[in-house]
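[1] coordinates for the following, if possible.
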Amino acid sequence: MAKEYDRRNLDFILKEVLDFGSLCSHPYFADYTPDMFDMVLDSADSIAEKYLRPHFVDTDRHPAELIDGTVHVHPSTEAYVKEMGESGMIGSTFSYEKGGQQLPSTVGGAHEFIRGAASNSIVMFTGLTNGAAHLIASFGSEELKAAYVPNMLNGRWTGTMCLTEPQAGSSLNDVSTQAKDLGNGTYSIKGQKIFISGGDNQFSENIIHLVLARLEGAPKGTKGISLFVVPKRRNENGQWISNEVISLGLYHKMGQKGTPALHLSFGDKGDSIGYLVGEPNKGLSYMFQMMNEARLGVGMGGAYIASAAYHFSKQYANERSQGRKLSNKDPETPPTLIKNHPDVQRMLYFQKAIVEGAMGLLFQCFMWEDYSKCLTGEEAENYHTLLNLMTPVAKTYPAEMGLQAVNQGVQVLGGYGYTEDFPLEQMARDVRIMSIYEGTTGIHGLTLLGREIPANQGKALKLLLNLIQKDIEEAKKQTNIQRYAEELEQEVAKLGQVTMHKLKIAAEGKPELFLADSTLYMELFGLIVVAWQWIKQGTVASKSLENSTSAKEKEFYQDKLHTMKFFYHYEVPKALGLNKRLMDTENLTVFES
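    Here you go, the predicted structure:
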């Protein structure tokens, strides 16, 4: 099987486009050097090679099972989690004060990209544990931090997030799990949660659930939700006993079968104890930290599964002979490789353009997160604002377009792509969940247009447009890509017009009409910001091509420019139809009651 990602491309984005090594010049990351970042990424390759890649198919063929009340996952999972814990990588991006290595999020994200491309399902165990531990470390009491975070970071315990309930789905307003104050610093938890990824396994000494629940008398809606640590086992007088967290059943999923999704019951018999995180009724605000971290992780999932599919279908196209070039009418000549057919080239470049554009967007977000940590004052706040704006986009674009990219990979293989003999069919099943995880595409469209765009008088969008314009001006200096910079400038202006049109509808007091096409607005927004990422990559490639003396490097930069052009000629024109619909005043989906 082909390697699932291109290290040269990853280095290009991290080093040449984003200059992530410059983070070392800031006091917060001063303990690191760029060479040390390379060593960290080399370790990801080693973990992928030893613990993940060999088991990718087997974890799908032998999914988790619920046996006598305990979920049994693929045996390779235990070794992987143990290695991640012992190497310090589960909490590597945490600050020193929180028990981590204070590694940049950009480096941690790249480490995850490499691992996830090798086996997208198993990496969820450490990703969820990271997020749960970070939440406790950020908002928990000193007692909670000491009791839970160390064993989660060393891999002995795993973690989950428990939000969704059978009757509520994605509507957290309707969370009904109950929490009763027992008067001794503990709470009795009662309720059910569904779709809990990694909700149980046979190897962890304990599983730490972060549960949203309502205290007695709490306000209705999201303002009355509190957050609790609810372990699978609790310590009473030095003895570890069951905390009445019961696995009611496993969901039999379409893909990502290496990670179980559970229906959990808490305290059906009144013996599930929880521990309050932070203050009462502020649970959802705390949980947003983990949710937003997970959203970037889901976007990564769409990108790294698409990356694996691209590299496999590219290898296949370079090995499979079928048919002859359209210009060859001689049936006596041998078949040509399918990579020589124009439509196969189109599908391969589509995959490459989506994967590498999405990677640019994701790692841009991680850099903003790092800047918000190592800078101070208004600068730090501006990067935090940009990150909030872009998180729903960085989740949605790679998830939705990653699905399309993987499907094109299946198409490259033709009938073979639909069989279990090749990994594309598994990747197609695995990637499908990414547009549903951590909020569906529709929810994130509402978030982008309904909340992030209007917030603070549009401050985030203004900051973003200033950054884009600076990169457009830089790209205009390169004569071979000047026309694409000018095209992006025009599309950004049209996005501004669409945004003002939508905000005018909101100002008229028509919220349903304002948000009716928010998913299409998200599609347009994602297309434009990825076009921005491609103009950034194209600018660097153009400059580097002028100075490169290596034939191999010249080929790399030329291919970068070719892919950028492909994105502008094949993807950017889709903005025309989106702009037309979003400016259309004909209402076809909102009906008067």
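
[2] alpha carbons only for contacts and neighbour counts from here, please
    Fine.

[3] for the protein, which helix is longest?
    helix 377-413 (DSSP state H).

[4] helices or strands up against that helix?
    In terms of contacts (3 or more CA pairs under 8 Å, 6 or more residues apart in numbering; DSSP states H and E), helix 377-413 is packed against helix 283-317, helix 342-374, helix 424-431, helix 441-447, helix 455-476, helix 518-547.

[5] also this sequence, please, to line up against the first:
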Amino acid sequence: MSRFYSKKDLIFQLFENQNVLNLTALPNFSDHSEDTFKLILDAAEQIATNSLYPIFREMDRQEPQLIDGLIRIHPGMKSIIQKFGQDGWVNAIFPYDEGGQQLPWTIHMAAGFIFQAANYSASVFPFLTTGAANLIRTFGSEQLKENYLPKMYSGNWQGTMALTEPDAGSSLSDLSTTAFPTDQPGVFKIRGQKIYISAGDHDACENIIHLMLARISGAPSGTKGISLFVVPKIRLDGKPNDVLTQGIYHKMGYKGAPIAHLMMGSQDDCEGYLVGEENLGLKYMFQMMNEARLGVGMNAVAIATAAFHASLTYAKERPQGRKANEKDLQKPQIPIIEHADVKRMLLVQKCITEGSLALLIYCGILSDKIAQESDKELKLKQETLLDFLTPIAKSYPSEMGVISTSHAVQVLGGAGYTTDFPVEQYFRESRIHPIHEGTTGIHGLDLLGRKVWMEDGLGWKLWLNEIQEGIGEAKRWSELIDLSTSFEKQLTTFIEASGQMFEKRKLGAEILLADASLFLEACGIVSIAWMWVKQAITAQEKLQNGTQETHFYLGKIEAFRYFISYELPKLTGIIQRFYASDFPTLTMEKEWF
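    Sure, this is the predicted structure:
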């Protein structure tokens, strides 16, 4: 049994609750089967257990250092990155004719979940390269593909995504890195700087390949004038490309992966190679960003899952106190897991992690279907639903992952606050995810300002229809009818309140979006309740048909009960704001603080 995740739950989520095997009916995945999927997950667990987890704490204690212009990382990472390349993880989701395995993204993401739970810092290197390589293979010229993809796939070269600048964080419209045309077609001189670049420099690969946003000199202002470039640290002829590592950020967690500050063109000799067409860079980059947002949600779930299992193990082993009604002090102390409040903290973690994992697998399967859907109308529905779900699937696990890992620390009490146990590290590492790939506030604006209204509200309607269908199915089971009816009532109240929120659109964008983060939070709670409905139905079917795993499935139903009884009622306080006509976040003056 793994110390950092539940294989039983992952198999349940993939093969029982959502039946990932349906994907094998699609042409691209027809060569795969349950056996191949499980072999891949087993291979991921072997790497995670034998290579990643053993250096999990070392990478935190021995964080990267910038020495003589080069970032030095944990020495164990070189062989790990090479193994990811040699075993085909970097390009596993790509077609056979490109050397890939045509693996569904859902399975690749599930394998990533195992790696991330074992050692988040170590897991990011290959998947950053996958994202960067995917941009080149999708939008780049044949020459760029030939020059860069083989060594990225092999793990010899690292890929990155270079967006953020000191004066243009989430506001990419204000991006100032500039590309100047040369007399060579597609070749530009790059000048500027980028900050917070994950794996932006390190000594475990021979070269770093940046997929970088820049504005071509004279291009339109705003996002319409942004282009995408391949900017290597070292050129193909072996010469340095005037990309300097100006600094390294020392973080509260996620310390094993370096985050670099880069300077390009300080000697006016940094070459960038245009990817696709001019001024379409942000459109191209959003392919990687949207995948990355779901990836960040999965990262958050993985870390919170590892913390949950660490605290669960501790709670089963740590004796302390007696039952509240036990007065005989001669009786032995009981494991703390027998105390109601400890169960509450473990149930919070179980509900957050397993509910979020279910949502992300749902999104993964949807994404895999979209990639091969030929029916235009059905594809539009699938794309619109996934667009609607993406900010929720990124933000709920990220925000609630912090809460979940905090509960893991609390289960251990004073021990949890020490470095003798791993939960303090999980807590620190979890905090990056509400920031990564767009802050929670940005995703709130995206959901309420854009996604709700796309295609005349199609995503919103489809989401509600899916939830209502799930509730209807649950109500057919006598064991689930009370809980599903309770959810149905809360959902009706939420829909009515959301209608009031939507009316504020008539008052202008600023008023509508003042509480966008609260709307996002409410949608997250509803979405996870929906995922628990689905899990409870599957568990009830298994119990009805007979199973030797009764404890596992009864645990699912009891977690569903906990979520409906404890977490779902939190909607009530949130949606009161939907009716409000006062806006202190708008009327508060900066001087009053």
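
[6] JSON lines please, covering the helices and strands packed on helix 377-413 of the first structure and showing mean neighbour count and distance to residue 33 of the first structure.
    Shown next, in JSON lines, are these (neighbours: other CA atoms under 10 Å; distance: least, CA to CA, whole Å):
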{"stretch": "helix 283-317", "mean neighbour count": "24", "distance to residue 33 of the first structure": "25"}
{"stretch": "helix 342-374", "mean neighbour count": "23", "distance to residue 33 of the first structure": "15"}
{"stretch": "helix 424-431", "mean neighbour count": "24", "distance to residue 33 of the first structure": "35"}
{"stretch": "helix 441-447", "mean neighbour count": "21", "distance to residue 33 of the first structure": "37"}
{"stretch": "helix 455-476", "mean neighbour count": "16", "distance to residue 33 of the first structure": "27"}
{"stretch": "helix 518-547", "mean neighbour count": "22", "distance to residue 33 of the first structure": "23"}
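
[7] of all those, which one is nearest residue 55 of the first structure?
    Closest approach to residue 55 of the first structure among these (CA to CA): helix 424-431, 12.9 Å.

[8] what would the helices and strands packed on helix 377-413 of the first structure look like in TSV with distance to residue 79 of the first structure?
    Shown next, in TSV, are those (distance: least, CA to CA, whole Å):
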stretch	distance to residue 79 of the first structure
helix 283-317	21
helix 342-374	28
helix 424-431	22
helix 441-447	34
helix 455-476	42
helix 518-547	37
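
[9] out of the ones you listed, the one nearest residue 581 of the first structure is which?
    Nearest of those to residue 581 of the first structure, taken as CA to CA: helix 518-547 at 8.5 Å.

[10] where does the closest one end up in the second structure?
    Helix 518-547 of the first structure lines up with residues 516-545 of the second structure when matched by TM-score structural alignment.

[11] where exactly do the helices run in the stretch 151-300 of the second structure?
    Counting by DSSP state H, counting those that start in this stretch, the stretch 151-300 of the second structure has these helices, from start to end: 281-317.

[12] the helices and strands packed on helix 377-413 of the first structure: which one's closest to residue 231 of the first structure?
    Of those, nearest to residue 231 of the first structure by CA to CA is helix 283-317, at 16.8 Å.

[13] the second structure: matching residues for that closest one?
    Mapping helix 283-317 of the first structure onto the second structure (TM-score structural alignment) gives residues 281-315.

[14] superposed on the first structure, what's the mean shift for that stretch?
    Its aligned residues in the first structure lie a mean 0.7 Å from stretch 281-315 of the second structure after superposition (mean CA distance after the TM-score superposition for the first structure).

[15] straight-line length of stretch 511-520 of the second structure, end to end?
    Terminal residues of stretch 511-520 of the second structure lie 16 Å apart, using CA to CA, to the nearest Å.

[16] scratch that, stretch 417-426 of the second structure is what I was asking about
    11 Å.

[17] contacts for it?
    Stretch 417-426 of the second structure is contacted from outside by 57, 60, 253, 303-304, 306-307, 310-311, 405, 408-409, 415-416, using CA atoms under 8 Å, 6 or more residues apart in numbering.

[18] let's see 10 Å
    For stretch 417-426 of the second structure, the surrounding residues in contact (CA atoms under 10 Å, 6 or more residues apart in numbering) are 56-57, 60, 117, 119-120, 252-255, 300, 302-311, 314, 401-402, 405-412, 415-416, 427, 429-430.

[19] same deal with stretch 278-289 of the first structure?
    Residues outside stretch 278-289 of the first structure that contact it (CA under 10 Å, 6+ apart) are 131-132, 134-136, 138-141, 161-163, 172, 210-215, 218-219, 222-228, 276-277, 291, 294-295.

[20] can you say which of the residues you listed are buried?
    Neighbour counting by 16 or more other CA atoms under 10 Å classes 131-132, 134-136, 138-140, 161-163, 172, 210-215, 218, 222-228, 276-277, 291, 294-295 among those as buried.

[21] what about residue 129 of the first structure, helix or strand, and which?
    helix 123-139 (DSSP states H and E).

[22] so residue 474 of the first structure touches residue 485, yeah?
    Yes - with contacts counted by CA atoms under 10 Å, residue 474 of the first structure reaches residue 485, the gap being 8.7 Å.

[23] now the common contact residues for the two.
    Contacts common to residue 474 of the first structure and residue 485, judged by CA under 10 Å, 6+ apart, are 535, 536, 539.

[24] from residue 182 of the first structure, how far off is the nearest residue to the last one once chain neighbours are set aside?
    Setting aside the residues directly before and after it, residue 539 of the first structure is nearest to residue 475 in space (CA to CA, 6 or more residues apart in numbering), at 5.4 Å. As judged by CA to CA, residue 475 of the first structure and residue 182 of the first structure stand 63 Å apart.

[25] no more questions from me, cheers.
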